[in-house]
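S.K.: I'd like to go over a predicted model; first the sequence, then the structure.
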Amino acid sequence: MDYNELYKKQIINCDKILERLMINSLNYKDLKNQYENALGLELDYDTLLMLGLDITLKQNQEVFLNSRNKSIQDETFCVVDIESTGSISNGQIIEIGAVKVKNGKILDEFESFIYASEVPENITELTGINALMLKDAPKSAKVLADFRLFLGNAIFVAHNVSFDYGFIAKESLEHLNAPLINRKLCTIMLARRCIECDKYGLDSLKNELGITSVHHRALSDAKACAFILNHCINTLKGSLIKTSNDLILYSRSKMKK
């Protein structure tokens, strides 16, 4: 099975469904059918929740996307960073770090190495992680299952979210046969709208905001990303950006010239 193509197709199809849910409630049967077609799986309401969709089923059988009216302060964001041996197409995840954030505070942390028999020299130079450090680490399926429980149906946040989200989505399919359908937010895109800076890479923003942390280690970078998220949210206080849905749409909006 070509997991590289499958995860891309699933993300595209699920994003299209979320675009509809962001505007209107949908009938449960229609939504179920749309996700089953998008994912190639038989689904029920509880499974949609388990896979990361934060929705409410009303008595009239309409499904409502909770982020449409959930205030930013009441939303749970899961800020994620990974280290890997290469690209999504030819590498594997070797470390996941994540923090759950709500109303500016870190509620919980997740951190784990993942077993790999070899680590390229350039990755060791960048991260400090070598194969000896991973020899007793749990394998991908175990760590990904634990991480998915930690993530729940929180909004998945990362710096360049398409990389971290895409990598975890691909490996979840490969090792767990479980798609990833959480909403997602990119702090690069959000920072471009909230912070004046020459460059928007994580290291540049850390320097701009005075964040001191270890570079290129998953939990440390996830915490730095969480700081950037909170900083951006604070700059928007008093604005028309009230809900988590507003925040995601704002991050994706066109830049003013």
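M.R.: Yep, that arrived. Bear in mind the structure is a predicted one, so any value in this text is a computation, not a measurement.

S.K.: for the rest of this, base every contact and every neighbour count on C-alpha atoms.
M.R.: Fine.

S.K.: ok, the nearest residue to residue 57 once chain neighbours are set aside - contacts?
M.R.: Of all residues not flanking residue 57 in the chain, residue 63 sits nearest, at 4.6 Å (C-alpha to C-alpha, 6 or more residues apart in numbering). By C-alpha atoms under 8 Å, 6 or more residues apart in numbering, residue 63 lies in contact with 25-28, 31, 55-57.

S.K.: just those now: which is nearest residue 92?
M.R.: Checking the contacts of residue 63 against residue 92 by C-alpha to C-alpha gives residue 55 as the nearest, at 31.2 Å.

S.K.: please name the residues that touch that closest one.
M.R.: Residue 55 sits in contact with 49, 63-66, where contact means C-alpha under 8 Å, 6+ apart.

S.K.: just to revisit the earlier point, and of the contacts of residue 63, the nearest to residue 209?
M.R.: residue 55 (34.8 Å).

S.K.: quickly find the element holding residue 8.
M.R.: Residue 8 is part of helix 3-21 when elements are defined by DSSP states H and E.

S.K.: here comes the other one, which I'd like you to weigh against the first:
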Amino acid sequence: MPKYYDKLLRKLQKRPLSQNEFSSLLCELGGLLVEPQIELEIIKTSGIPLLFAHNKVYLRTTLTPYLQESFCIVDIETNGHNPYIHQPIEIGAIHYQNGEIKETFHSFIFCQNIPQKITEITGITNSMLQDSPKIHQVLESFKLFLKDSIFVAHNVDFDFNFLSNACYCNHFGYLYNPRLCTIKLAQKTLQSPKYSLGFLNDFLGIHHHTLHRALEDSKITLEIFKKCLKQLDKNIYTSYDLLKFTNSKSILQGNLNEN
């Protein structure tokens, strides 16, 4: 994914920006042909969580207690493993905030070619998708659901990169939401021999029966996420603290396992 907004994010992670600094950055990003206000609207739709207060611009995650943060727990099924030649065929997501599920999102996506091995894993067949909405319709709805929430998934890079690339290819731009991997977070907070979704589902006593279906797997991921949050130290307070802790290199124990 292009690192178009990396400079902006690095600055905001260190400190809030004055309106003048932020406006200068907008001009730098947009260049001569794009009005700063248009660039700001593009940033807002990209998923970067900005907060405007007291004539300054903040990265919302640096101020928001993680218990009050907006998280979007996501899982997808795809017709292959390469985001550049394959596509999502099902998206499931849960908006979780203040310890509550606010709403859920689920949709199949039209696709003409489902390999047999994908059907064997997911149970999704060609006929199940024939009357489903086209990918650009689903992605538009999903982006409106996701907004600027923290994107949470088990093996998050797979789901995030797949959806970000799909959004770009369908003219919605790349996703720039903060992302959190529940495999990494579980490794930091839970004692387990393995950290795959299926193993933790049983090991932690979650016992959801359906695996490899998007919404059901996002429900399992949410339960793992909630159990991890209960084990956090008290010095982790903001969402940024949580993201930094999750991405730090130390691991409690066990082996990283695939989704």
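M.R.: Received it, and whenever you're ready, just let me know what you need. Everything numeric in this text was worked out from a predicted model, so none of it was measured.

S.K.: tm score of chain vs chain?
M.R.: The TM-score (TM-score structural alignment, normalised by the length of the first structure) is 0.88; 244 aligned residues with a C-alpha RMSD of 2.0 Å.

S.K.: which of the contacts of residue 63 of the first structure still touch in the second structure?
M.R.: Conservation of the contacts of residue 63 of the first structure in the second structure, assessed by both residues aligned by TM-score structural alignment, their matches' C-alpha atoms under 8 Å: retained contacts are 25-26, 28, 55-57.

S.K.: counterpart of residue 65 of the second structure over in the first structure?
M.R.: By TM-score structural alignment, residue 65 of the second structure lines up with residue 71 in the first structure.

S.K.: touching, its match and residue 244? I think so.
M.R.: Yes: the criterion here is C-alpha atoms under 8 Å, and residue 71 of the first structure meets it with residue 244 at 5.9 Å.

S.K.: the helix holding residue 8 of the first structure packs against which elements?
M.R.: helix 28-39, helix 161-176 (3 or more C-alpha pairs under 8 Å, 6 or more residues apart in numbering; DSSP states H and E).

S.K.: among those helices, which comes closest to residue 82 of the first structure?
M.R.: The nearest among these, by C-alpha to C-alpha, is helix 161-176 at 6.3 Å.

S.K.: where in the second structure does that closest one align, residue-wise?
M.R.: Under TM-score structural alignment, the match for helix 161-176 of the first structure is residues 156-171.

S.K.: may I see the buried residues of the matching stretch?
M.R.: 156, 158-167 (16 or more other C-alpha atoms under 10 Å).

S.K.: export the residues you listed to CSV and append columns for distance to residue 70 of the second structure.
M.R.: Formatted as CSV, these follow (distance: C-alpha to C-alpha, whole Å):
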residue, distance to residue 70 of the second structure
156, 16
158, 21
159, 18
160, 17
161, 20
162, 21
163, 19
164, 19
165, 23
166, 23
167, 21
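
S.K.: quick check: the residue of the first structure most remote from its centre vs residue 28 of the first structure, distance?
M.R.: Distance from the C-alpha centroid of the first structure peaks at residue 60, with 31.0 Å (C-alpha atoms, centre = their mean). In this view, residue 60 of the first structure and residue 28 of the first structure are 9 Å apart by C-alpha to C-alpha, to the nearest Å.

S.K.: all strands for the second structure, in order.
M.R.: 17-18, 50-53, 56-59, 70-78, 88-97, 100-108, 150-153, 179-181 (DSSP state E).

S.K.: save these as TSV, and put in distance to residue 142 of the second structure too.
M.R.: Below are the strands of the second structure laid out as TSV (distance: least, C-alpha to C-alpha, whole Å):
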stretch	distance to residue 142 of the second structure
strand 17-18	30
strand 50-53	20
strand 56-59	22
strand 70-78	10
strand 88-97	8
strand 100-108	7
strand 150-153	12
strand 179-181	16
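
S.K.: closest one to residue 191 of the second structure among those strands?
M.R.: Of those, nearest to residue 191 of the second structure by C-alpha to C-alpha is strand 179-181, at 16.6 Å.

S.K.: summarise which helices and strands the closest one is packed against.
M.R.: Using 3+ C-alpha pairs under 8 Å, 6+ apart: strand 179-181 of the second structure touches strand 150-153, helix 156-169, helix 239-247.

S.K.: these: which one's closest to residue 133 of the second structure?
M.R.: Closest among those, using C-alpha to C-alpha: helix 156-169, at 14.8 Å.

S.K.: what comes into contact with the longest helix seen in the second structure?
M.R.: Identified as the longest helix of the second structure according to DSSP state H is helix 214-229. Identification of contacts with helix 214-229 of the second structure by C-alpha under 8 Å, 6+ apart yields 73-77, 90-94, 105-106, 153-154, 182, 185-186, 189-190, 197, 200-201, 204, 206, 208, 210-211.

S.K.: what's the average distance of it to the first structure?
M.R.: When the first structure is superposed, helix 214-229 of the second structure averages 0.7 Å from its matched positions, counting by mean C-alpha distance after the TM-score superposition for the first structure.

S.K.: tell me the residues of the first structure aligned with that helix.
M.R.: Using TM-score structural alignment, helix 214-229 of the second structure pairs with 218-233 in the first structure.

S.K.: returning to that earlier point: buried subset of the contacts of residue 55 of the first structure as a ChimeraX selection?
M.R.: In ChimeraX, this line selects whichever of these come out buried by 16+ other C-alpha under 10 Å:
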select :49,63,64,65,66
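
S.K.: redo the contacts of residue 55 of the first structure as CSV? Include distance to residue 253 of the first structure.
M.R.: Putting the contacts of residue 55 of the first structure into CSV (distance: C-alpha to C-alpha, whole Å) gives the following:
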residue, distance to residue 253 of the first structure
49, 28
63, 26
64, 23
65, 20
66, 21
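
S.K.: name the nearest residue to the residue most central in space within the first structure, sequence neighbours excluded.
M.R.: The first structure has residue 156 as the residue nearest its centroid, 2.7 Å off, counting by C-alpha atoms, centre = their mean. Spatial nearest neighbour of residue 156 of the first structure, excluding adjacent residues (C-alpha to C-alpha, 6+ apart): residue 184 at 4.5 Å.

S.K.: nearest to residue 120 of the first structure, of the kept ones among the contacts of residue 63 of the first structure?
M.R.: For those, the nearest to residue 120 of the first structure is residue 55 (41.4 Å; C-alpha to C-alpha).

S.K.: that closest one pairs with which position in the second structure?
M.R.: Using TM-score structural alignment, residue 55 of the first structure lines up with residue 50 in the second structure.
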